[in-house]
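> predicted model follows, preceded by the sequence.
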Amino acid sequence: MRKRVAVMDLGTNTFHLLIVEGHPNDLKELRHDHVAVRLGEGGINKGLIQPEAFERGLNTMKSFQQYIEYFDVKEVKAIATSAMRSAANGKDFMQQVKAETGINIETINGDNEASYIFYGVKASDILGEKNSLILDIGGGSIEFIIANERQIFWKQSYEIGAARLMDKFHQTDPIPEDAVSAVHQYLDEVLESFYTAAKKYHIENLVGSSGAFETFAEIAERTKGNNFDLKTLKSYRFDKQELVKLTDKLIHSNHQQRLDNPYIIPVRVDMIVVASIVTRHLMKKLKINSICMSAYSLKEGVLAEMLS
């Protein structure tokens, strides 16, 4: 009997729905949606889901429920992360979703989130013998996982996601140099525990988990005139110099230039700037030359658990 399951990853910026059937090594994707809900818009650092964002989230969950019914899925898991975890009205949102759709949303802590991300990235076959830093830049939090293909050595989730950093530092466009320096300083203060762990475990590779790294990869390939289809990709390896040039251009760009770039999805048009700053700062700080992208992340980790 082929198992049919639905996984929802309800992030700060985007709500994902993935419906598949089969076994871990033989999966058929029935539906894959991602909706730019922007749950943290206007309230992420105030710890509140604003009314418009609340409404967008609720409507998206209603449409997800229709697909779950259409594909007759019996096993459903909805995981909420940073924005819902930290919002004063996060519980109200979950209760209303339950009342109107029957979907039970489960909030997970940063530690569990990091574990799921590791299992998702592991399934993309990008991890090897050498130690990697898996970096998942979400809207609300960033997960730092030091691991190889066999195990996690250290992990932590920090509430410094792209939406929070943007709200705090990116008020003028293009972002001024002093604001970029302020982001660097802030990261160094917040990430002290990570830097201590990085010294202990020699990190050879940086693996960016989906999100902004998908955008970096698409821009890199499309500007060379190559085809790029995320649906057929599990992972991607960057040319370091290419990535440095590309992120440099994004950091110095203005809103209109990014908006006009067909390879940046609307929800990432502004957040890609702080995501670029974080990526570049860590590459430099850790002296990393090998950078990859895993198209698999939290939802694939949850999926692996459900189908195991």
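Looks like it arrived, so ask away.

> please count neighbours and contacts with C-alpha atoms only from this point.
OK.

> check which helix or strand Ser63 maps to.
Under the criterion of DSSP states H and E, Ser63 resides in helix 51-70.

> ok, which stretches of this structure are strands?
Counting by DSSP state E, one finds strands in the chain at the ranges 3-10, 15-23, 26-35, 75-80, 105-107, 132-137, 142-147, 152-158, 205-209, 235-237, 290-294.

> now these in CSV, with distance to Lys199?
Listed next are those as CSV, based on distance: least, C-alpha to C-alpha, whole Å:
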stretch, distance to Lys199
strand 3-10, 32
strand 15-23, 35
strand 26-35, 37
strand 75-80, 32
strand 105-107, 32
strand 132-137, 12
strand 142-147, 11
strand 152-158, 12
strand 205-209, 14
strand 235-237, 24
strand 290-294, 17
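
> and those strands, which is most packed in?
Greatest average neighbour count among these goes to strand 132-137 (a mean of 26), per mean count of other C-alpha atoms under 10 Å.

> ok, now which ones touch the closest residue to Asp33 other than its chain neighbours?
The shortest distance from Asp33 to any non-neighbouring residue, by C-alpha to C-alpha, 6 or more residues apart in numbering, is to Leu17 (5.1 Å). Going by C-alpha atoms under 8 Å, 6 or more residues apart in numbering, Leu17 touches Ala6, Val7, Met8, Asp9, Arg31, His32, Asp33, His34, Phe64.

> quick one: the helices in the chain?
51-70, 82-86, 90-101, 110-122, 162-169, 177-190, 192-200, 212-222, 240-251, 255-259, 271-285, 298-307 (DSSP state H).

> what angle sits between the third one and strand 75-80?
The directions of helix 90-101 and strand 75-80 differ by 150 degrees, with axes from the mean of the first three to the mean of the last three C-alpha atoms, to 10 degrees as the criterion.

> dropping in the other structure now:
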Amino acid sequence: MRHEQIAKSITEAEALVGREELIGSIDLGSNSFHLAIARLDHGEVRKVASISEKVQLAAGLDENNVLSGEAMQRGLNCLHRFAQHVTEVNPSLLRIVATNALRKAVNAQEFIRRANRLLPRPIEVIAGREEARLIYLGVSHSNASTDKRLVIDIGGGSTEFIIGQGFEPLEMESLQMGCVSFTKKFFADGKITETAFDNAMKTTETELLSIAKRYKRVGWDNVIASSGTAKATLLVLQELGLADEFITIEGMMKLKHQLIKIGKVNKINFEGVKAHRQAVFPAGVAELYAIMQTLGIKQLGYSDGALREGVMYDMLGRSGDEDVRDRSIAAMAERYSVNIKQANRVMTTCARLFESSKDKLDFDDEDRDLLRRAANLHEIGLAIGHSNYQKHSAYLLEFSDIAGFSQAGQAMMAQIALHHRRKLKADALETVENLGGRKLLYLCLILRLAVQANQSRTTKAAPISLKIVKKDHWQVSVGEGLHAELIGTQLNADVVQFAKWGVVLEVA
């Protein structure tokens, strides 16, 4: 995203949002939960409140990635407190994102359902590369520069690596290593030994093998880290007289020996290491030191801006005219050679059906955008094969890395695309409703009607109209135009399919 686009977007968002209105973000990290509340001030996000609490969700994952009841309760207690701080934030200007621990937890939905009862907005679980994109957005706005930079963010369960220039990320990766998971693996007994330290570093080096050559080939001018581990490390190095504004490889070597000399986690007594970070500090230092060694980094700086700031700037882009989700959809359409004319015909019909039904079906702007984006890409599966291409479309929508979307957002688009043709299955109804309630079901059916109306792939086809008698009783009529009889026949064939999902369809 170019600087002028960002600036224009934020200016527009400022006009829409209002300078006096608060915006907020909550980051459910694997180690800590973070809350940030800010105001818009001449295009800049100015934080007015920032709270972090150690929750250590990742520490509550067992060998089968089941999140313990105790870890869940720690998280819920924290979110209960956070909810009291965001009462003055308009829910439409609040985003809540969750990262690696809830990506991995097999029972994440149990926690999310309970947490959503406490919060004014639903939690969005974001993929690793989306987390990386948002981190870079936060760093690039907090530390403006035209240099090509490598950004490193060591979290509790994953570590993100981004090379970018200006506001545009060029390379993004999320690796499965972090200070909480490494603490469980290498420092669980609370002892800081050379063996434990070296094993943590070797594991880091192994994980980096997948990206090291590519990242070195792309290159960077400078390096910046944006995590609690980096902040604590810099503060301790300054306390020991081993750093000024940069973390150096020489300082890291000396800090390693200092920690081994201390010997036990509970004896760490640096002012720069808060009590809640004490247990995970050695693991974080080992990982950061190994990253610097493996990538040949002599020194790196620290950025206070990271994921939660990136979430807010991304939200402002959505309020203006620079919604990264639309750029992502356009890029996918191009990549998979979507027939743009047909997609536009289907989207136009969807938009008309949506407008005629939105009041009766309680749709909002987010529902409109979800339907539009799914309609745009409902045929991308044709790039793989024609037979049952709706399944290919659904797979690509759910499992691709699509910038700007949460995992749930992609899954909902996938369900809409999956059910636009062929028989509707009664057992799929539960999946759809669990994911997005009856509204998602209605969006699936609207796309289905729009596709049926455009089977002839011409703008001269007879138009259809939709009347909602009541939520589960629909009337669709066919106007004058080409293939009116054929369209009517196809719609009548769908009466049985709609009934499987509890919706009465009458065709006039």
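Looks like it came in fine. Owing to the predicted nature of the structure, the values given are computational and were not obtained by experimental measurement.

> hang on, the earlier thing: closest to Thr215 of the first structure out of the strands of the first structure?
Shortest distance between Thr215 of the first structure and those, using C-alpha to C-alpha, is found for strand 290-294: 9.9 Å.

> would you check the span in the second structure matched by that closest one?
Residues 299-303 of the second structure are matched to strand 290-294 of the first structure when aligned by TM-score structural alignment.

> how much space between the residue minimising distance to the centre of the second structure and Glu355 of the second structure?
Taking C-alpha atoms, centre = their mean, the centroid of the second structure lies closest to Ile126, which sits 2.7 Å from it. Taking C-alpha to C-alpha, to the nearest Å as the measure, Ile126 of the second structure falls 30 Å from Glu355 of the second structure.

> Asn266 of the second structure pairs with which position in the first structure?
Going residue by residue (TM-score structural alignment), Asn266 of the second structure aligns to Gln256.

> hmm, back to that, and the contacts of Leu17 of the first structure, which is closest to Ala220 of the first structure?
His34 (22.2 Å).

> residues in contact with Thr248 of the second structure?
Lys298, Gln299, Leu300.

> how about stretch 182-190 of the second structure: buried residues?
By neighbour count on 16 or more other C-alpha atoms under 10 Å, the buried set for stretch 182-190 of the second structure is Phe182, Thr183, Lys184, Phe186, Phe187, Ala188, Gly190.

> just give the nearest non-adjacent residue to the last one, would you?
Nearest-residue entry for Gly190 of the second structure: Val265, 5.2 Å, with adjacent residues in sequence omitted and distances by C-alpha to C-alpha, 6+ apart.

> dump the residue contacts of the one you found.
Gly190, Lys191, Ile192, Gln278, Ala279, Pro282.

> please say which position in the first structure the third one maps to.
Pairing criterion TM-score structural alignment: the partner of Ile192 of the second structure within the first structure is identified as Ile175.

> you'd agree that match is up against His252?
Yes - judged on C-alpha atoms under 8 Å, Ile175 of the first structure makes contact with His252 at a distance of 6.9 Å.

> who's more crowded, the two?
Ile175 (19 against 13; other C-alpha atoms under 10 Å).

> for the more buried one, give me its contacts.
Ile251, His252, Asn254.

> how about 10 Å then?
Residues in contact with Ile175 of the first structure (C-alpha atoms under 10 Å, 6 or more residues apart in numbering) are Met166, Phe169, Ile251, His252, Ser253, Asn254, His255, Val273, Val274.

> how close does the closest residue to the third one other than its chain neighbours get to Thr172 of the first structure?
Nearest residue to Ile251 of the first structure in three dimensions, chain neighbours excluded: Val273, at 5.1 Å (C-alpha to C-alpha, 6+ apart). Here the criterion is C-alpha to C-alpha. By it, Val273 of the first structure lies 12 Å from Thr172 of the first structure.

> shared neighbours of those two, anything?
Asn254, His255.

> and the aligned partner of Leu134 of the second structure in the first structure, what does it touch?
Per TM-score structural alignment, the equivalent position to Leu134 of the second structure in the first structure is Tyr116. Neighbouring residues of Tyr116 of the first structure by C-alpha under 10 Å, 6+ apart: Gly110, Lys122, Ser297, Leu298, Lys299, Glu300, Gly301, Val302, Leu303, Ala304, Glu305.

> and for the match of Asn266 of the second structure, the neighbour number?
Residues within reach of Gln256 of the first structure, counting by other C-alpha under 10 Å, total 12.

> who's in contact with it?
Asp173, Pro174, Val269, Asp270.

> report the buried members of those residues.
Counted by 16+ other C-alpha under 10 Å, the contacts of Gln256 of the first structure give Pro174, Val269, Asp270 as buried.

> please list which of the contacts of Gln256 of the first structure are preserved in the second structure.
Contacts conserved in the second structure for the contacts of Gln256 of the first structure, using both residues aligned by TM-score structural alignment, their matches' C-alpha atoms under 10 Å: Asp173, Pro174, Val269, Asp270.

> pretty sure the third one contacts Leu259?
Yes - with contacts defined as C-alpha atoms under 10 Å, Val269 of the first structure counts as touching Leu259 at a distance of 6.0 Å.
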